[in-house]
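**Q** coords please:
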Amino acid sequence: MIETLFERYARAVRAKDAASFLALYADEARVFDLWDRWSYDGVAARRRSIEDWFGSLGDETVEVRFDEVRITSNGDIAVAHAFTSFTAYASDGTALRSMQNRLSWGLQRRDDGWRIIHEHTSAPLIGETMEVQLVR
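**A** Alright, predicted model coming up:
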């Protein structure tokens, strides 16, 4: 089921498990990420950024929450989108920082289940200040 992709994504981030995280994506997936680059073409291109992100967290954990998830599917193709919240916690449970963004996935059902073939994350740009709004 498509809904399990959201659960697996959140579990992989919390565990800082790059292999499980990247397994959500088709090998040829194109990702338009909010951070650093215009696009990542394929899992191999994205691997380093995910490993660096998880490695930078040290003892922290990151909880991911998806709100207002909407899924439309037709056969082996689907689109899913949601508002996503990321909250980092210290080892003692203290919330350290958080951010929100918008997430859209293009999905394809394969022999081994649903895979993300396209991901786009974004946040609105405040026109007057040219700052990214990371809180909804």
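**Q** drop to CA atoms for contacts and neighbour counts, all remaining ones
**A** Fine.
**Q** show me which strand runs longest in this structure.
**A** strand 95-110 (DSSP state E).
**Q** now that strand: buried residues?
**A** Going by neighbour count (16 or more other C-alpha atoms under 10 Å), the buried part of strand 95-110 is Q100, N101, R102, L103, S104, W105, G106, L107, Q108, R109.
**Q** now the helix or strand that it is followed by: buried residues?
**A** Once strand 95-110 ends, the next helix or strand along the chain (criterion: DSSP states H and E) is strand 113-122. Using 16+ other C-alpha under 10 Å as the test for burial, strand 113-122 gives W114, R115, I116, I117, H118, E119, H120, T121, S122.
**Q** for the longest strand of the chain, which helices and strands make contact with it?
**A** strand 77-89, strand 113-122 (3 or more C-alpha pairs under 8 Å, 6 or more residues apart in numbering; DSSP states H and E).
**Q** how about JSON lines for those, with distance to I71 added?
**A** Shown next, in JSON lines, are those (distance: least, C-alpha to C-alpha, whole Å):
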{"stretch": "strand 77-89", "distance to I71": "4"}
{"stretch": "strand 113-122", "distance to I71": "13"}
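**Q** also this sequence, please, to line up against the first:
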Amino acid sequence: MPAQHEVDEAKIRQQVDKLVEGIRGKDLKALEQVYAADVVSFDIEPPLQHVGIAAKLKNWTHAFTLFREPSYEVRDLTLTVGADVAYGHCFARFSGTLADGTATSGMWVRATYGFRKIDDAWLIAHDQVSVPIDMPSGKGVADLEP
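**A** All right, here's what the predicted structure looks like:
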């Protein structure tokens, strides 16, 4: 029988898989199931933070209007799991076919997730997406790859 830590890590990885599939399917109902109601998101787009599930889903809705067929990829997901909180980090890329039919390879970003175990479900309570910044110019560097 696997240790509770292994069971919880597997459940969190399943949640990340649901996130990926929800994005690929532009499925807001599926995405709603992976976030805590009071999620705080420091996403790539303004404002500085999106607070609550409605704000997070509004952000995804905006992203989906840009894409006819989105793709989402997660690489190198590393997790640290406690009894009722966990965190993880990875590289992620949102790409696909834009609404005008143009294909885009997107860009790799750094993603960090904070999870809380709520009613035996691991939900994303916090996420942060970022790109490195070129200090002299003050501009994001969006052409790096993991």
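**Q** TM-score of the superposed pair?
**A** Remark: TM-score between the superposed chains equals 0.87 [TM-score structural alignment, normalised by the length of the first structure]; 133 aligned residues with a C-alpha RMSD of 2.0 Å.
**Q** before we move on, back to that, from the buried residues of strand 113-122 of the first structure, pick the one nearest V64 of the first structure.
**A** T121 (14.0 Å; C-alpha to C-alpha).
**Q** quick one: map the closest one onto the second structure.
**A** Matched to the second structure by TM-score structural alignment, T121 of the first structure sits across from V129.
**Q** for D33 of the first structure, same thing?
**A** Counting by TM-score structural alignment, D33 of the first structure lines up with D43 in the second structure.
**Q** tell me the contacts of that match?
**A** D43 of the second structure is in contact with Q49, H50, D127, Q128, V129, S130, counting by C-alpha atoms under 8 Å, 6 or more residues apart in numbering.
**Q** and it, how far is that from G82 of the second structure?
**A** Look at D43 of the second structure and G82 of the second structure: by C-alpha to C-alpha, to the nearest Å, they are 25 Å apart.
**Q** trace D67 of the first structure over to the second structure, please.
**A** By TM-score structural alignment, D67 of the first structure lines up with R75.
**Q** so what's the residue count around that match?
**A** Using other C-alpha atoms under 10 Å, the number of residues around R75 of the second structure comes to 13.
**Q** what's the separation between the nearest residue to D84 of the second structure once chain neighbours are set aside and P136 of the second structure?
**A** Leaving aside its sequence neighbours, D84 of the second structure sits nearest to K117 (C-alpha to C-alpha, 6 or more residues apart in numbering; 4.8 Å). K117 of the second structure is 41 Å from P136 of the second structure, where distance means C-alpha to C-alpha.
**Q** again with V16 of the second structure
**A** As defined by C-alpha to C-alpha, V16 of the second structure lies at a distance of 35 Å from P136 of the second structure.
**Q** look at these two and report which has more neighbours.
**A** V16 (19 against 6).
**Q** pull out the buried residues from stretch 66-78 of the second structure.
**A** Neighbour-count burial for stretch 66-78 of the second structure, counted by 16+ other C-alpha under 10 Å, picks out F67, R68, E69, P70, S71, Y72, V74.
**Q** swap in stretch 84-93 of the second structure?
**A** For stretch 84-93 of the second structure, burial by neighbour count (16+ other C-alpha under 10 Å) applies to V85, A86, Y87, G88, H89, C90, F91, A92, R93.
**Q** which residue is the nearest non-sequential neighbour of the aligned partner of the last one in the first structure?
**A** It refers to R93 of the second structure. By TM-score structural alignment, R93 of the second structure lines up with S85 in the first structure. Nearest non-adjacent residue to S85 of the first structure, counting by C-alpha to C-alpha, 6+ apart: Q100, 4.4 Å away.
**Q** surely D27 of the first structure and V43 touch.
**A** Yes - under the criterion of C-alpha atoms under 8 Å, D27 of the first structure makes contact with V43 at 5.2 Å.
**Q** just confirm L57 of the second structure is within a helix.
**A** Yes - per DSSP: H, G, I helix; E, B strand; the rest coil, L57 of the second structure lies within a helix segment.
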